[in-house]
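Student: sharing a sequence plus its predicted fold:
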Amino acid sequence: ARAYRETAGIAHDAVQMAVVVQRMVDAAVAGVLFTADPLTGSRSACVVDAAPGPGTGVVDGTAAADHYVLDGTGPEERGCLAPAELEELRETGERLQRELGAPQDVEWAYDRSGTLWLLQSRPITTLFPAPPATERPGTRLYVEFGHVQGMLQPVTPAGMSALKELLAGMLASFGLGVEIVDIGGRLYGDLTDAMRDPSTRRRLVKFLAVDFGPRAQAVVEHLLDDPRFAPVAGRRRGGAAALAMGPRAAAGILRALARPAAARARVFDAIERRRRRPVEDPSTARELLAAIETTERRDDEIGDVTWPVVTGLLVTAALPPLLKGVADEDEIRTVLGGMPHNVTIEMDLALWEVARRAEPHRELLLGTSPDELAAAHLAGELPDFGLADFLEAYGHRCAAEVDIGVPRWSEDPAPVFAMLGGYLLVTDPEQAPDRRFERAAAGAEAMLAELARRARRMRSVRGLLAGFFLRRARELAGLREAGKFAGLYALLDRRRRLLLLGAELRAEGLLERAEDVAFLTLPELRAVVDRGRDPRATVAERRSEYAREMRRRTVPVALLSDGTDAETLLPAHGSDGRTLIGMGA
């Protein structure tokens, strides 16, 4: 009980005990009804577990219960419940769900006269939220964007609106028409139209390998054989040309392939221009909101960053088929190790250099909590060991950095101090990040030379392409982080203005804290600014919902429109008792 209260944020001294006195049902058969399948998440099926007598044995798991999954195909003639009783339970569950506004976990009993008694009904708390209702026909597939980035936490409402805008623009530049939806505070893309389009469905699996990861790839590959996603001949909807790239894209990719050094220079020049771009913030709430609402597009810079990054991803994806019979997966992975020109690796190495300079202050940094160190740094009370320069270069970053509702390292450097503490514990020189990177880079160059020799011996076009793509992979694949890195400067500007707006609204008594502004959408903020609408009840509700979702430990990588976790549809893996199955990290 204490652990439950602490998890839910309930004070121990604020609870009271209730004692219920009630008439008992003389049950002939009893059990539990879930109005959605708690294992798959499907809202198209309800699940009944039943056993003769009182329902306590079913609830606590001690009785052998009959198990029914009711999906509208008609219950089987078996077990302790008749088909008419199962149908009555299904209809009753639907009514309860409608009245109470959420899928329900119901305890019930039939007495010896055949009367159905409802003993308890409560929400199914473990379900992941279902996709929003849509008028588009048939079952739809939604794939989640955050898991491949390791982003488990939900996105704030302000962050969600900015991300939808950012992703829509990015996907449009690839020729992808994907609808972005908010499900449980996470970003999901509707891939249904691309799944049903004969010209793109098979290429979709390879595309997912680049940007969504192996779990999403396995789901889509499995569902390609599902009749609900069968190709529709002669129809091309908004996402039908999802993977087609136009002349502009082809020109950008060929340009990067021909002159990779010049392509890298364009990428980093564009990043530097964004970093140095002068910004003036308006002074009034109305002007600040107008500035936040305005989306600035600079197509020249988008192309300068996008196509070199895409080229690096494409040449990397091309290596396995080109090197089939020449190199195994481990050898290809070796070529992709110690990758140069990666802004995140360079950031990690810069932090390692800070840690080396901080060695004289080791006792202070390891003996003080990161939160206390962050407060001391912001107050100017720490010695200079290079952290200020690091934050000048990378302070616009943080975990879950694509969400403008999350503090940047420049605002709260506690996570940086936690990482510094980890680096200070590295005492073996051979395990130092710079040495590990140097070894990986040297191994990659040696393996590249070896694989290029093997490819040349093929004396074929494929061999020539393999050697060319191996070299281009080393020169361009490290840029994969550059696109997001460049986009973070625009998000930083937006966050700064959002917080300034929050401070204005707090001064007017419309918000408790300036940070509360992250829990309102732009239309809601417009209503606050223009009409003085009090948003505090909405903010409190959203904060509570956000805190609840922060505790969620499993986020489905793909959902069907009825809420089914698509991974539950995959065939079960066999186990040899020695193999761990999952996504390596």
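Tutor: Done, it's in. Numbers count the residues shown, from 1 in each chain.

Student: can we go C-alpha only for contacts and neighbour counts from here?
Tutor: Noted.

Student: what about residue 399, how many residues nearby?
Tutor: 14 (other C-alpha atoms under 10 Å).

Student: for the stretch 101-250 of the chain, just list every one of the strands.
Tutor: 104-111, 116-123, 141-144, 179-183, 186-190 (DSSP state E, counting those that start in this stretch).

Student: ok, residue 535 - contacts?
Tutor: For residue 535, the contacting residues are 510, 511, 524, 528, by C-alpha atoms under 8 Å, 6 or more residues apart in numbering.

Student: with distance to residue 326 added, can I get those residues in JSON lines?
Tutor: Shown next, in JSON lines, are the contacts of residue 535 (distance: C-alpha to C-alpha, whole Å):
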{"residue": "510", "distance to residue 326": "66"}
{"residue": "511", "distance to residue 326": "63"}
{"residue": "524", "distance to residue 326": "58"}
{"residue": "528", "distance to residue 326": "63"}
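
Student: now, which of the residues you listed sits nearest residue 20?
Tutor: residue 511 (40.9 Å; C-alpha to C-alpha).

Student: that closest one reaches residue 499, doesn't it?
Tutor: No: counting by C-alpha atoms under 8 Å, residue 511 does not reach residue 499; the two are 11.6 Å apart.

Student: count of residues packed around residue 27?
Tutor: For residue 27, using other C-alpha under 10 Å, the count is 21.

Student: surely residue 527 meets residue 521?
Tutor: No: between residue 527 and residue 521 there is no contact under C-alpha under 8 Å: 10.0 Å.

Student: look at the two and report which has more neighbours.
Tutor: residue 521 (16 against 13).

Student: quick one: that one and residue 316, what's the gap?
Tutor: Distance, residue 521 to residue 316, using C-alpha to C-alpha, to the nearest Å: 38 Å.

Student: one more: residue 556?
Tutor: For residue 556, the distance to residue 316 - C-alpha to C-alpha - is 27 Å.

Student: quick check, residue 51 in a helix?
Tutor: No: using DSSP: H, G, I helix; E, B strand; the rest coil, the secondary structure at residue 51 is strand, not a helix.

Student: structure two is appended below for comparative analysis:
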Amino acid sequence: MAAPAFTVELHRLGAEDLPRVGGKAANLGELIRVAFPVPPGFAVTTAAYEQVATDAGLDRVLGTEPARLGEQARAALLATPVPAAVADAVRTAYLGLAQTSAGDDVAVAVRSSATAEDLPWASFAGQQDTYLNVVGADAVLDAVRRCWASLWTDRAVSYRATNGIDHAAVQLAIVVQRMVDAQVAGVLFTADPVTGKRTRTVIDASPGLGEAVVSGAVNPDHVVVEDSGGLGITIVEHRLGDKAVEVRPLPGGGTKQVTRIGGESQASLTEAQIAALVSLGRRVEAHYGSPQDIEWAIDAAGTVWLTQARPITTLHPLPSPGGDGLRVYLCASLAQGLTRPLTPMGLSAFRVVTASAARIGFGLALADALAGPPAFRVAGGRAFADVTPVLRSSIGRALVPRLLDIMESRSAVVLRSLFDDPRLAVRPSSRWRFARRVLAVAVRFRVPVTVVLSLLRPAAARRRVNRVGDRLRALTTVKPAVTPAQRLDQAVRVLGEVFQILPSVFPVAATGLGVLAVTQKVAAGALDDATSHEVLRSLPYNTTTEMDLELWALGTRLRSDPAAAAALRGTPAADLAARYREGALPAELQRGLAAFLGRHGHRAVAEIDVGVPRWAEDPSYVLGVLANYLRLDDPASAPDVVFARGAQAAETAVVAVVARVRRRSRLRAVLVRAGLRRVRQLVGMRETHKDYLIRLLAHVREQIGAVGTDLAARGLLHDPADVFFLELAEVRSALGGADHRELVTDRRAEFDRELRRRRVPRVLLSDGTEPEALAVPASADVTGVLVGTPASAGTVTAPARVVLDPVGAYLEPGEILVVPSTDPGWTPLFLTAGGLVMEMGGPNSHGAVVAREYGIPAVVGVPDATVRISTGQEVTVDGAAGLVRPAPE
């Protein structure tokens, strides 16, 4: 077996060489291959690093506690001599590079190139060290050694941990590349890294070496160029920086910073140079097929050199094109309170659901329901809706933002900000045609009858909704001995029925909300928003709050059972879940949990995703919540007591409003009293349609899961759960014998990467622009107050608890829960929370509704709340004003 090569020239490398030379070197070699102007050089391969890591005993260091891992790994590598064979290879390669220059010693840049670097999903920019203007073989070897050690800087160790990359799996190569005698240098992005716009090039430039720009040591010139396609380019911004610092090479090696004066009076780049850089960037982008982050330099002869190119990993992927011209995509996942990606099966399921909605609601005839309607788009594992026709319609502009005001208020703000864009001007449309469709749906589902029944006999309306539930239970009955293909057909059939729940059930709660709006007008100022929130506290007939209170009641019973309480306090939730499946929990806990799951086991966190396990499959979250409940010792703060207090407060609010109105008009007072009684009898039903929907999705999951078991038994999947990383059409082909195991592996890796994405755009344009990024956030004021949408009145000051995933979350009683978003699966945590802050949502999103009913102050739609607030930081939540005041840390 041939000895491993410790060095290789860059021009011999390509993308396929990433495992042995890392991302940076592989990218540079790829660019040289296709004739981009890249300075010559060589790579010190991962084989060299493996050799020195072995000599340093790095495998033993990997077992060190995380806090000291980086420090000990660096010390071990720096204390280990460079192996002789490696040193000889580096010296030989360096001398070969020197022979192409004027002298024996050539100035080079020595830069790290990790195997988990410059990748499409993780750039690792700045995580390892770079050494510039290194002269002489001994100096190069010393820089190589320090680059190896920089793989274990604290920032690099933290970055890998955050991105879920195994430390042991990462290897380090080194790029040794001839220095460019840069007169001016900088960075270039082939898409605007702030707004995401793909037709813009952004350039930062400054005299001297690019290190000044990359490191942030200088205020550079900032150039923004719009690419108008065949019409050429337009410089839309050219802001001159002071360029007060210039990094220059020193004779014999090293660099120095030189102070400059008057830099703001002279541009670093000419228009011709800007055009050349834009052209270079577009060519690099075209080669890789994605926006690029490029480092460049221009030498004394005016030659433009490309010194590095890597993907811009912070941009959200674009949905596939849905038509000509500018398109507007609304993130439907966020509108449903879901920041995480959906599994491929979850997305496939919603294609069928939305196809049914398009057929019933809009009369669209779709050739293939599995493909979904034309407006359904996917990007980054999230569902998007092409709402371009909505914005070009006067009816759409009137209705959809108002609906979002209730569900996800900031999305409504963003959509309204696009109304003045001439590219989205309103086009003539038939209002009568729209009215006919609405009327047809209303008649088909007997909506007028439901509304009248709700107004006159609320109890009868609720019984009508219960009968819909009975029909759905009949729909999910499966005959014994069905084949996997029949189970798949059953799943698709049930998904086709999901949309019908909304017009059949929601009109009851919608009538209540309509009555509230009318009553506010009749009350003529005596019923403001804050008082309305009070009236809506502790509503009866809400399936979500009933579920939460039922879980609290179970926790109360378990508190008095010594064996159950000891198990909950002393055993991890995952272990308790395993014991539950074995029937080995303490008797009272086993029975109580089984009874709860029998009624609510179809629920889950992120439950609209068919690919997510239900509580009945994995009750770890429920068990964790029960353990949290045992920590609440104040009887006055018990959720059932708080709920009862909220009901009394609502009744008091009703009486007070009626009294205020009576002073002006007895007739109005009678109407207001009747209206608010109807509101409390009807609005609690607004969670019922979601409960029914989740029951159907749980049934679909059960059927598809059984198909996955069959496919795994036949060797077509590695694991039964892999079926949820296929789409419905792919499951059908798998039943026919297709092997999708490699596809599942790729999708699981992509899903895991998307789980780590923290920022998801509410609205995305087809050119990549995120309109929300164009506006200055309302919360970005000097006082540090975060501004959102009022959701539940009241003021509370308490420590914050930032929770990104509720499974296993630890919440002390009274803490303010700070979350990206919530769905009903989160709400058991609300019972012991002192307040709620959400990044997503509107005043009638799930989190807002439940917060009001439990009487905890809540503000929703607060941008970047989980980033700007830290766990343990004292926070004041003013739910009536929509303000969140974090105390200084």
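Tutor: Ah, there it is. Worth saying up front: this structure is predicted, and the values here are computed from it rather than measured.

Student: map residue 421 of structure 2 onto structure 1.
Tutor: Matched across to structure 1, residue 421 of structure 2 falls on residue 226, judged by TM-score structural alignment.

Student: swap in residue 556 of structure 2?
Tutor: For residue 556 of structure 2, the residue aligned by TM-score structural alignment is residue 356.

Student: please name the residues that touch the nearest residue to that match once chain neighbours are set aside.
Tutor: Closest residue in space to residue 356 of structure 1, ignoring its immediate chain neighbours: residue 424 at 7.8 Å, by C-alpha to C-alpha, 6 or more residues apart in numbering. Contact partners of residue 424 of structure 1, counting by C-alpha under 8 Å, 6+ apart, are 355, 356, 359, 362, 366.

Student: just residue 447 of structure 1 next, same as before
Tutor: 331, 334, 335.

Student: and the one helix or strand the first one maps to, which stretch of structure 2?
Tutor: Element membership for residue 331 of structure 1 (DSSP states H and E) is helix 329-335. The counterpart of helix 329-335 of structure 1 in structure 2, using TM-score structural alignment, spans residues 529-535.

Student: which residue lies nearest the spatial centre of structure 1?
Tutor: Nearest to the mean C-alpha position of structure 1, by C-alpha atoms, centre = their mean, lies residue 146 at 1.6 Å.

Student: can you tell me what that residue aligns to in structure 2?
Tutor: Per TM-score structural alignment, residue 146 of structure 1 is aligned with residue 333.

Student: again with residue 502 of structure 1
Tutor: Counting by TM-score structural alignment, the partner of residue 502 of structure 1 is residue 708.

Student: state the distance from that match to residue 723 of structure 2.
Tutor: 5 Å.

Student: these two: which has the busier surroundings?
Tutor: Comparing residue 708 of structure 2 with residue 723 by other C-alpha under 10 Å, the one with more neighbours is residue 723, at 29 against 26.

Student: what's that one aligned with over in structure 1?
Tutor: Under TM-score structural alignment, residue 723 of structure 2 pairs with residue 517 in structure 1.

Student: let me see the contact set for its match.
Tutor: 158, 498, 499, 501, 502, 511.

Student: please produce a markdown table containing those residues, extended by distance to residue 581 of structure 1.
Tutor: Compiled in a markdown table, the contacts of residue 517 of structure 1 are given as follows (distance: C-alpha to C-alpha, whole Å):
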| residue | distance to residue 581 of structure 1 |
| --- | --- |
| 158 | 36 |
| 498 | 43 |
| 499 | 43 |
| 501 | 47 |
| 502 | 46 |
| 511 | 47 |
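
Student: closest one of the residues you listed to residue 584 of structure 1?
Tutor: Residue 584 of structure 1 has its nearest neighbour among the contacts of residue 517 of structure 1 in residue 158, at 31.6 Å by C-alpha to C-alpha.

Student: can you give me the helices in the stretch 401-550 of structure 1?
Tutor: Taking DSSP state H, counting those that start in this stretch to define them, one finds helices in the stretch 401-550 of structure 1 at 414-424, 433-457, 461-476, 482-507, 522-531, 536-550.

Student: so which of these gets nearest residue 182 of structure 1?
Tutor: Nearest of these (C-alpha to C-alpha): helix 536-550, 13.0 Å.

Student: how far out from the middle of the chain is that closest one?
Tutor: Relative to the centre of its chain, helix 536-550 of structure 1 is centred 19 Å away, using C-alpha atoms, centre = their mean, to the nearest Å.

Student: same deal with stretch 47-66 of structure 1?
Tutor: 37 Å.

Student: residue range for it in structure 2?
Tutor: The aligned range for stretch 47-66 of structure 1 in structure 2 is 202-221, by TM-score structural alignment.

Student: so what's residue 26 of structure 1 up against?
Tutor: Contacts of residue 26 of structure 1 (C-alpha under 8 Å, 6+ apart): 54, 111, 112.

Student: the match of helix 329-335 of structure 1 vs structure 1, average offset?
Tutor: Taken against structure 1, stretch 529-535 of structure 2 registers an average deviation of 1.1 Å after superposition, with mean C-alpha distance after the TM-score superposition for structure 1.

Student: residues contacting that stretch, please?
Tutor: Residues contacting stretch 529-535 of structure 2 (C-alpha under 8 Å, 6+ apart): 649, 650, 651, 653, 654, 676, 680, 791, 792, 793, 852, 880.

Student: pick the one among those closest to residue 310 of structure 2.
Tutor: Out of those, the member with the shortest distance to residue 310 of structure 2 (by C-alpha to C-alpha) is residue 791, at 42.9 Å.

Student: give me the element that closest one is part of.
Tutor: Per DSSP H and E: strand 789-792 holds residue 791 of structure 2.

Student: counterpart of the following helix or strand past that strand in structure 1, which residues?
Tutor: Downstream of strand 789-792 of structure 2, the first helix or strand assigned by DSSP H and E is strand 795-802. Matched against structure 1 by TM-score structural alignment, strand 795-802 of structure 2 finds no partner residues.

Student: pull the distance from stretch 412-431 of structure 1 to the chain's centre.
Tutor: 26 Å.

Student: list the buried residues for that stretch?
Tutor: 412, 413, 414, 415, 416, 417, 418, 420, 421, 423, 424 (16 or more other C-alpha atoms under 10 Å).

Student: returning to what we had before: quick check: the farthest pair among the contacts of residue 424 of structure 1?
Tutor: 356 and 366 (13.7 Å).

Student: mind checking how far the residue of structure 1 most remote from its centre is from residue 76 of structure 1?
Tutor: The outermost residue of structure 1 relative to its centre, with distances by C-alpha atoms, centre = their mean, is residue 113 at 51.8 Å. Residue 113 of structure 1 sits 23 Å away from residue 76 of structure 1, taking C-alpha to C-alpha as the criterion.
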